[in-house]
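Colleague: build me a structure from this.
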Amino acid sequence: MMQPFLPGLTMPSRPAEIRDARTALAHYPNMTTEDLCRYAKHLGASAELFVDSLFMRLGERAFPMPEHERCDRALILPNGTPIRIQVKTRHAVTINGDYVFNLRQRSERGATGRGPYEATDFDMLAKVILSENVVRFTADWQHRQVIHASEIAQLRRDPRASLDAALARLGHTDAIPGGWDADLDLAA
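Modeller: Here you go, the predicted structure:
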């Protein structure tokens, strides 16, 4: 027996598309390519929420950007400077265990997208591997980016390191807790 939320009010049954999503996504990342494409918006939103969760755990202030913007999040530095962040996720792994990110804009009309991003579209990229629960931040501008299998354990152990390296690359070493004393040429 189900307790109604309000006397005489019962919740409607779940729509079929929500039941279908729940069934397909229960097997993530072991899904068909068709289902990965069908639920790309769900997975993209999951990646953005994962980045939000990481920012909260790191004590950072980040805010979602409207859908029409060229970036997904704005990270507000302690001095009030906004950093525009684009969040991308990858689900498939190469034969070497690496994850390759090709930076193209997606379109609701199809998986071909609207072409590559421009360097002025965002300041930092957050590359998310949902199946591994890791994110790697970078301010390095390349249309093809890789997270190597050998990096995953370190990204999980120290999720702040790549954020700090990206902030240093952007010239915001003052926003790094404890400062930055590494070589800026190594900051990605």
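
Colleague: when you work out contacts or count neighbours from here on, use the C-alpha atoms and nothing else.
Modeller: Noted.

Colleague: for the longest helix along the chain, buried residues please.
Modeller: With DSSP state H applied, the helix covering the greatest number of residues in the chain is identified as helix 40-57. If you call a residue buried by 16 or more other Cα atoms under 10 Å, then helix 40-57 has these buried ones: 43-44, 47-48, 50-52, 54-55.

Colleague: sequence B follows; please return its structure for comparison with A:
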Amino acid sequence: MENFNLEAFASSPSDLPKSAYVDLLLFISDIKPAVRIGVLDDVRAFKLYLWAIDFKYFSKIDNDGFVFISKLNNIEHLIQIDQSNQDHTEELGKLLGYPHCCIKKISEIGESNIDLYEENVVYNWSFENDFQLINPKLYYQGYSLISHIPCSPTCKKSLLIARKTLSVIKNNQSHYRFSNFKKWLSH
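Modeller: Reported below is the predicted structural model:
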């Protein structure tokens, strides 16, 4: 992908949760229009916010310590949707760029059940052949190729995202910031 900003990825704060680099890779690659990154203390959240502003992205830290970053000037809307007491799974999923089929599946599961569903169902799926690329188990370790829960172990829309991500990794594999993703270079 020609519009990948290696400088932005390389200069992102080095002390973020490993999963944040999956989100940032997808965001900087124009695969995702926005990201929501959490599990940060105030100092790391502020560093990420400043990084986003330096690269002319829209960004804000919400009251819960999540950093929202977007290419569009819709940060307030993103935060409002995320904090809504109404069911906002579908709208937030769309704003974060997840495939429609995956958004629909998670909407059926319910936001409050996502972690249990992932742990008890998705982690027991068998991802065969090319669909190994969409296995979300590697997200928290920082080398997943997608940042969402696929609707099935054979989700073609998730596979398309994973292949785009893999292309970016292969094109930038010599940079040290891609060392987490080396697992995928033989695919």
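
Colleague: once they're superposed, tell me the TM-score.
Modeller: Overlay of the two chains. TM-score (TM-score structural alignment, normalised by the length of the second structure): 0.23; 84 aligned residues with a Cα RMSD of 6.0 Å.

Colleague: follow-up on the earlier one: now for the longest helix of the first structure, which elements pack on it?
Modeller: Helices and strands in packing contact with helix 40-57 of the first structure are listed as strand 61-64, strand 82-89, strand 124-129; criterion 3 or more Cα pairs under 8 Å, 6 or more residues apart in numbering; DSSP states H and E.

Colleague: need the winner for burial among those.
Modeller: Highest mean neighbour count among those (mean count of other Cα atoms under 10 Å): strand 124-129, with a mean of 24.

Colleague: outside of it, which residues touch it?
Modeller: Identification of contacts with strand 124-129 of the first structure by Cα atoms under 8 Å, 6 or more residues apart in numbering yields 47, 51, 83-91, 99, 101, 134-140, 166.

Colleague: what is the burial count for Ala8 of the second structure?
Modeller: Using other Cα atoms under 10 Å, Ala8 of the second structure has 16 neighbouring residues.

Colleague: so which strand or helix has it?
Modeller: Counting by DSSP states H and E, the element that carries Ala8 of the second structure is helix 6-10.

Colleague: got the buried residues for the helix or strand just after that helix?
Modeller: Towards the C-terminus, the helix or strand next in line after helix 6-10 of the second structure, according to DSSP H and E, is helix 18-28. For helix 18-28 of the second structure, a neighbour-count test (16+ other Cα under 10 Å) marks 18-28 as buried.

Colleague: adding distance to Ile53 of the second structure, write the residues you listed out as JSON lines.
Modeller: Putting the buried residues of helix 18-28 of the second structure into JSON lines (distance: Cα to Cα, whole Å) gives the following:
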{"residue": "Lys18", "distance to Ile53 of the second structure": "21"}
{"residue": "Ser19", "distance to Ile53 of the second structure": "21"}
{"residue": "Ala20", "distance to Ile53 of the second structure": "17"}
{"residue": "Tyr21", "distance to Ile53 of the second structure": "17"}
{"residue": "Val22", "distance to Ile53 of the second structure": "19"}
{"residue": "Asp23", "distance to Ile53 of the second structure": "17"}
{"residue": "Leu24", "distance to Ile53 of the second structure": "14"}
{"residue": "Leu25", "distance to Ile53 of the second structure": "17"}
{"residue": "Leu26", "distance to Ile53 of the second structure": "18"}
{"residue": "Phe27", "distance to Ile53 of the second structure": "14"}
{"residue": "Ile28", "distance to Ile53 of the second structure": "14"}
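
Colleague: what helix or strand is the closest residue to Ser107 of the first structure other than its chain neighbours located in?
Modeller: Leaving out its chain neighbours, the residue that sits closest to Ser107 of the first structure by Cα to Cα, 6 or more residues apart in numbering is Gly113, at 4.7 Å. Taking DSSP H and E as the definition, one finds Gly113 of the first structure inside strand 110-116.

Colleague: now do Ile169 of the second structure
Modeller: Under the criterion of DSSP H and E, Ile169 of the second structure resides in helix 156-171.

Colleague: same question for Phe46 of the second structure.
Modeller: helix 42-54.

Colleague: now for that helix, which elements pack on it?
Modeller: strand 58-61, strand 67-70.

Colleague: determine which stretch of these is the most buried.
Modeller: Per-residue neighbour counts averaged over each of these give the maximum for strand 67-70, namely a mean of 24 (mean count of other Cα under 10 Å).

Colleague: columns distance to Asp35 of the first structure on top of the buried residues of helix 40-57 of the first structure, output as JSON lines?
Modeller: Rendered in JSON lines, the data for the buried residues of helix 40-57 of the first structure read as follows (distance: Cα to Cα, whole Å):
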{"residue": "Leu43", "distance to Asp35 of the first structure": "11"}
{"residue": "Gly44", "distance to Asp35 of the first structure": "13"}
{"residue": "Ala47", "distance to Asp35 of the first structure": "17"}
{"residue": "Glu48", "distance to Asp35 of the first structure": "19"}
{"residue": "Phe50", "distance to Asp35 of the first structure": "21"}
{"residue": "Val51", "distance to Asp35 of the first structure": "23"}
{"residue": "Asp52", "distance to Asp35 of the first structure": "25"}
{"residue": "Leu54", "distance to Asp35 of the first structure": "27"}
{"residue": "Phe55", "distance to Asp35 of the first structure": "29"}
